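Trainee: no sequence for this one, just the structure:
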């Protein structure tokens, strides 16, 4: 009997425990197994690897865990959603369905990675490089306060307390540069190709990502998009029960 495997990918500064409230609202079923990898702890999944190598390592691990016999569902939040897109691109047949939460599909251009010809990419690279430096040298409390004060995170007060000892500052800095949006190619063609496998979720109060989702939906008619009421960018923490309901719908299609 086939099993449904859920692979839950956390965001930047995230940890596997971030998914606990979502997991608590999922059905208890012997045919459902949940994985929450930690790419700040697992060397093969760490930001020492670029997007392509990360995706190869991750998919290889998934195949070893599942022996290729089960139905795999890939769920990624924010940075985890961008990593998920690379895993989908590298081995789409491995994945039955995916749910991408507060995910950026990349700049809508033709560049494969960072290129100074793109002003958007140059600006993003400068921003991510600045933050990478801050994560190496600033006092932790000031750093976290400043990080959370960014406009994209507005409207959420439910981010877990982040404790310095739980992280490697060097790996956090690497995540910001190796996995910078400036280094990510435009994933819209992939989303178009795999739209039947992808569900897209954003928070109602996350204006930037709501606009991104609306544009994607207009360009890719078969893409399923959902807006979670009253949630910010941090849907994972603002509305874990609503998010679990979206995951349940995917599970029901596979059991």
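Mentor: Done, it's in. Computed from a predicted model, the values in this text were never measured in an experiment.

Trainee: please count neighbours and contacts with C-alpha atoms only from this point.
Mentor: Noted.

Trainee: give the next helix or strand downstream of the longest helix along the chain.
Mentor: The longest helix of the chain (DSSP state H) is helix 119-137. Moving toward the C-terminus from helix 119-137, the next helix or strand (DSSP states H and E) is helix 140-148.

Trainee: got the angle between that next one and helix 119-137?
Mentor: If you take axes from the mean of the first three to the mean of the last three CA atoms, to 10 degrees, helix 140-148 sits at 160 degrees to helix 119-137.

Trainee: quick one: residues in contact with whichever helix or strand comes after helix 140-148.
Mentor: Sequence-wise, the next helix or strand downstream of helix 140-148 (DSSP H and E) is helix 169-178. For helix 169-178, the surrounding residues in contact (CA atoms under 8 Å, 6 or more residues apart in numbering) are 12-13, 40, 46-51, 125, 128-129, 131-133, 135-136, 183.

Trainee: presented hereafter is structure B, for comparison with structure A:
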């Protein structure tokens, strides 16, 4: 059994190193995956039926396509999103265009300061990005942004028995979304006493994964 791990926007694959003492881990560099089109990215990944998929935030959204294509044994969504309804896409496009504009006009330090100051991360430690390629980061919005993501609600409902959705209870936006949109699909939802950046809570995440894998 292998754990396939996908980090978030401005994160890095080393954020999953804490799992390596307990599991066989393959952590993916999202910047390499997201340099081109979606289909090219997904074509480079292969997951066996007995494997486990773990995605955080951007990586959780990205990984939903893998849940649909490969049907792994377990799927962990850490602060993920199933996809927008059609009425919400235009509003999200405006937000993503604003992020793209910031990437184009700010230098690395300025953008990181801006990103860390977003209300979504007010309960988290600031991050610095080991990888910072503006063209790739812009493509992550243009090709893989939430506005471009299909809605995986039906897939989640069908595969609900193998999904664990984890949120930080201090992250009001995503925890309330989970209660409203994900729990009714029959998915097990876990709420930790933290903010959005769940990978800053390594021990808690490790225990959740260990407990669920032990039940297989």
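Mentor: Arrived safely. Source: prediction; values computed, not measured.

Trainee: still on that earlier bit, just checking, what packs against the longest helix of the first structure?
Mentor: helix 169-178 (3 or more CA pairs under 8 Å, 6 or more residues apart in numbering; DSSP states H and E).

Trainee: the helix it packs on maps to which residues in the second structure?
Mentor: Mapping helix 169-178 of the first structure onto the second structure (TM-score structural alignment) gives residues 134-143.

Trainee: buried set for the matching stretch?
Mentor: By neighbour count with 16 or more other CA atoms under 10 Å, stretch 134-143 of the second structure contains the buried residues 136, 137, 138, 139, 140, 141, 142, 143.

Trainee: could you do stretch 141-161 of the first structure as well?
Mentor: 143, 144, 152, 153, 156.

Trainee: quick check: the closest residue in space to residue 194 of the second structure that isn't next to it in sequence vs residue 201 of the second structure, distance?
Mentor: Residue nearest to residue 194 of the second structure in three dimensions, not counting chain neighbours: residue 168, with 4.6 Å by CA to CA, 6 or more residues apart in numbering. Relative to residue 201 of the second structure, residue 168 of the second structure is positioned 10 Å away (criterion: CA to CA, to the nearest Å).

Trainee: would you map the helices across the stretch 151-255 of the first structure?
Mentor: Using DSSP state H, counting those that start in this stretch, the helices of the stretch 151-255 of the first structure run over 169-178, 188-193, 207-219, 235-238, 240-254.

Trainee: go through those helices and pick out the most buried.
Mentor: helix 235-238 (a mean of 24; mean count of other CA atoms under 10 Å).

Trainee: residues touching it, excluding its own?
Mentor: With CA under 8 Å, 6+ apart, helix 235-238 of the first structure has contacts from 18-19, 21-22, 77, 101-102, 156, 158-159, 202-203, 228, 231-232, 243.

Trainee: any chance of the buried residues of stretch 134-143 of the second structure in a markdown table, plus distance to residue 88 of the second structure?
Mentor: Converted to a markdown table, those look like this (distance: CA to CA, whole Å):
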| residue | distance to residue 88 of the second structure |
| --- | --- |
| 136 | 25 |
| 137 | 23 |
| 138 | 21 |
| 139 | 21 |
| 140 | 19 |
| 141 | 16 |
| 142 | 16 |
| 143 | 17 |
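
Trainee: between those residues, which sits nearest residue 154 of the second structure?
Mentor: Nearest to residue 154 of the second structure among those, counting by CA to CA, is residue 143 at 22.1 Å.

Trainee: neighbour count for residue 168 and residue 201 of the second structure, which is higher?
Mentor: Remark: of residue 168 of the second structure and residue 201, residue 168 carries more neighbours, 22 against 14, as counted by other CA atoms under 10 Å.
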